[in-house]
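**Student:** pasting the sequence and the predicted coordinates here, then a few questions.
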Amino acid sequence: MSQPAAKPAAQKDTAPSQIALNLVRGALIGTVETVPGVSGGTVALVVGVYERLISAASSLMSGIKEVAVSTVRKDPAQRSAGYQRIKNLPWALLLAIFLGMGVAVVSMAHVMSYLVEEQPVLTSAAFFGMVLASLYVPFSFAGKWRGRDWCYALIAAGIMYFVVSVPPAGDMSNPPWYIIMGAAAIAIAALVLPGLSGSFLLLSFGLYQTTMNAVSNFDLTYITLFGLGAVLGLATVVKGLEWVLQHHHHLTLVVLAGVMLGALRALWPWKTDSNDLLAVGDQASAALIWCLVGFVLVVLVILADKIFNKPKVVHQETI
């Protein structure tokens, strides 16, 4: 007996129940994107929309490029193809996901701003534990590690350790436009690299608290610049990372693991204003507890990813 044909994904996306589900998915992704150490890409994998989001982002950038190039060349056929590519995107999915993300980010920004300002030691400790656990993701995704891979990872870790050791260049509470846009363009890379947190990258740049405050206070100038930088990153950094992952998948993840390891320095709870590390100080016991809590939370997310993304065994029917 023949089975009824499955509904196309785009048709499913417009069902009220699916819209509600995608709003929740977006809210989950947005919530973790405000927390350094938990990757929105990993959560997108867990909730089952990662591949569709990356594919849609790639198609959107390709469509915009086709329209732009055809406008310069005055090529109506290419322009029409670009518009058609954009039109065919799963807009019902994208709008629901990004609406859910936006609401969650704005809501969580208030909470994260308060925690970073009022409990810097405990918050940093929790973030440290989260990123430490997140190292498992690029480490495991890279596959078998060879001797030279450990060398590459250690070199990447050393370079990143040095980068995040540099004292702040100035008052990062009011950074220039090119710093905001550049940081956003790089942070958006977390979309294509599960295990890498966009908020963690912002924290490494010294812009995490500034960005959370801007979102919390609806600073439209900052938010607009950050959004433009994110779009620029989608068109350049994300496209570049897609190519690198396709052609140098193993090496990319090896280097990513090293980068995340070296950048842990930025999350050490006890530091001076000039970014020098201090010995373990006040709230040591509480900091250790929160570090373990952060570690366990990420482990649970990783376990959820393994449970919900198991390879499906296809059983063939006998005739």
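**Tutor:** The structure has been received and is ready for your questions.

**Student:** switch to C-alpha atoms for all contacts and neighbour counts from now on
**Tutor:** Fine.

**Student:** mind listing what residue 290 touches?
**Tutor:** By C-alpha atoms under 8 Å, 6 or more residues apart in numbering, the residues touching residue 290 are 122-123, 125-126, 129.

**Student:** so which of those is surrounded by the most neighbours?
**Tutor:** Neighbour counts for the contacts of residue 290 were taken using other C-alpha atoms under 10 Å; the highest belongs to residue 126, which has 27 neighbours.

**Student:** my read: it touches residue 296, true?
**Tutor:** No: contact status for residue 126 versus residue 296: not in contact, 10.0 Å apart, counting by C-alpha atoms under 8 Å.

**Student:** quick one on the thing from earlier: now tabulate the contacts of residue 290 in TSV and tack on distance to residue 163 and secondary structure.
**Tutor:** Below are these laid out as TSV (distance: C-alpha to C-alpha, whole Å; DSSP: H, G, I helix; E, B strand; the rest coil):
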residue	distance to residue 163	secondary structure
122	24	helix
123	22	helix
125	20	helix
126	22	helix
129	21	helix
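
**Student:** and of these, the nearest to residue 206?
**Tutor:** residue 123 (14.9 Å; C-alpha to C-alpha).

**Student:** and the helices in the stretch 101-250 of the chain?
**Tutor:** 120-134, 136-141, 147-165, 177-187, 198-205, 208-216, 220-233, 239-247, 249-263 (DSSP state H, counting those that start in this stretch).

**Student:** format the contacts of residue 290 as a markdown table; extra columns: distance to residue 154.
**Tutor:** Below are those laid out as a markdown table (distance: C-alpha to C-alpha, whole Å):
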| residue | distance to residue 154 |
| --- | --- |
| 122 | 28 |
| 123 | 27 |
| 125 | 23 |
| 126 | 24 |
| 129 | 20 |
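
**Student:** in addition, the following structure is provided for comparison:
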Amino acid sequence: MTTTPDGATESLPTLRGSIPPVREWAKTFAIGLCMGAADGVPGVSGGTIALIAGIYERLIAAVTAVTPKRVVELLRSLTPLDGGISGRGALAILEEFDVWFIVALLGGIVSAIVVVTRIIHVANQETPALLFGFFFGLIAASAVILLRALSVGTGLQALAGVVGVVVAFLLSGPISFLDGGGLLVVFLAGAVGVSAMILPGISGSLLLVILGQYTRMSTTLTTFVDSLLGLATGGSVARVVESGTVVVTFVLGGLVGLFTISRVIRRALEWRRRGTLAFLVGLVVGALRAPVQRVAESPGFSQDVTLAFAGAAVVGVVVLLALEWYAVDLDLDSV
């Protein structure tokens, strides 16, 4: 980083003056908890929670502030080159990234996702019909909300919506390549899922369901956390490495997606807003096949299972419609 004049150096932030008060940290962390809980279940969008909490624009600004040029400047300021290490210069760049806000928010999101995925892991083993029935209700209600907010004005926009339905419907079926798959599939799932989590109304977890990676990732994350805790009592390092490899691959894919695919989506929204939104909403509608397919494979739709699935679906519909009714009137034109 180039040497700055004394006056410029004095104007750079200090660590003590940069860190926000505890109350602000706690508020942001709490919002992150709500976003993480929403992101952990298909049909509910963490982006919608950010919109409700009034931090959506700040979140988008923080994500788009991270550019290759700024990252290079940050790295240069932390190396003894081109004028020496400049901690305050690095801090100034981190403030442009709104780093303290992101750290607190991510802390809440990750904490909630770990808890939610553990609950889902247990429910998937014990009561899959109730779990996926609830997901079906969430997805169905989400589709209704989005369709109500969507305005389609041309045949091409309608075609984009139909394409979205078909793509999600086909991918939600029993496709062996995606359902399981190798680390490349996990990486791509992370890129797509995480990038969608910042869009109001579009659930990143729902896209993981479509890609056949939702149950796998929730189970793997639970295994990874358990194996880490197990190291304290002599647990297996191999188990940590095995599950950790999948988790790290997903996270790396998520980071790539957050700073690339999310920008592509934003550009597409700027270029053909209604057509892009119609496609995204079509994905939600087509994804209704996913929870039905999951229950059809195991345990199968007996009379008791069908009643449990339907009852849980009603609960899911009520939960999401209540959230939409009392919390926010979603306007897709503001996305």
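**Tutor:** Perfect, I can see it now. Source: prediction; values computed, not measured.

**Student:** returning to what we had before: which one of the helices of the stretch 101-250 of structure 1 lies nearest to residue 271 of structure 1?
**Tutor:** Across the helices of the stretch 101-250 of structure 1, the minimum distance to residue 271 of structure 1, taken as C-alpha to C-alpha, is reached by helix 120-134, at 9.4 Å.

**Student:** format the helices of the stretch 101-250 of structure 1 as JSON lines; extra columns: distance to residue 97 of structure 1.
**Tutor:** Converted to JSON lines, these look like this (distance: least, C-alpha to C-alpha, whole Å):
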{"stretch": "helix 120-134", "distance to residue 97 of structure 1": "24"}
{"stretch": "helix 136-141", "distance to residue 97 of structure 1": "24"}
{"stretch": "helix 147-165", "distance to residue 97 of structure 1": "32"}
{"stretch": "helix 177-187", "distance to residue 97 of structure 1": "19"}
{"stretch": "helix 198-205", "distance to residue 97 of structure 1": "17"}
{"stretch": "helix 208-216", "distance to residue 97 of structure 1": "18"}
{"stretch": "helix 220-233", "distance to residue 97 of structure 1": "16"}
{"stretch": "helix 239-247", "distance to residue 97 of structure 1": "21"}
{"stretch": "helix 249-263", "distance to residue 97 of structure 1": "27"}
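
**Student:** mind checking which of those is nearest residue 91 of structure 1?
**Tutor:** Ranking those by proximity to residue 91 of structure 1 (C-alpha to C-alpha) places helix 220-233 first, at 17.0 Å.

**Student:** count of neighbours near residue 302 of structure 2?
**Tutor:** Residue 302 of structure 2 has 10 nearby residues by other C-alpha under 10 Å.

**Student:** what of residue 204 of structure 2?
**Tutor:** Neighbour count of residue 204 of structure 2, defined by other C-alpha under 10 Å: 31.

**Student:** in contact with residue 225 of structure 1, which residues?
**Tutor:** When contacts are counted by C-alpha under 8 Å, 6+ apart, residue 225 of structure 1 touches 177, 180-181.

**Student:** now do the same contact list for the residue most central in space within structure 1.
**Tutor:** Note on structure 1: the residue nearest the mean C-alpha position is residue 190, at 3.0 Å, using C-alpha atoms, centre = their mean. Contacts here follow C-alpha under 8 Å, 6+ apart; on that basis residue 190 of structure 1 touches 39-41, 196-198.

**Student:** so which of the residues you listed hold up in structure 2?
**Tutor:** By both residues aligned by TM-score structural alignment, their matches' C-alpha atoms under 8 Å, those still in contact after alignment to structure 2 are 196-198.

**Student:** how about those residues in TSV, adding distance to residue 16 of structure 1?
**Tutor:** Rendered in TSV, the data for these read as follows (distance: C-alpha to C-alpha, whole Å):
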residue	distance to residue 16 of structure 1
196	32
197	31
198	30
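
**Student:** quick check: of the residues you listed, which lies closest to residue 167 of structure 1?
**Tutor:** When those are compared against residue 167 of structure 1 (criterion: C-alpha to C-alpha), the nearest one is residue 198, at 21.3 Å.

**Student:** the counterpart of residue 109 of structure 2 in structure 1: how many residues sit nearby?
**Tutor:** Residue 109 of structure 2 maps onto residue 101 in structure 1 when the alignment is built from TM-score structural alignment. Other residues within reach of residue 101 of structure 1, judged by other C-alpha under 10 Å, total 24.
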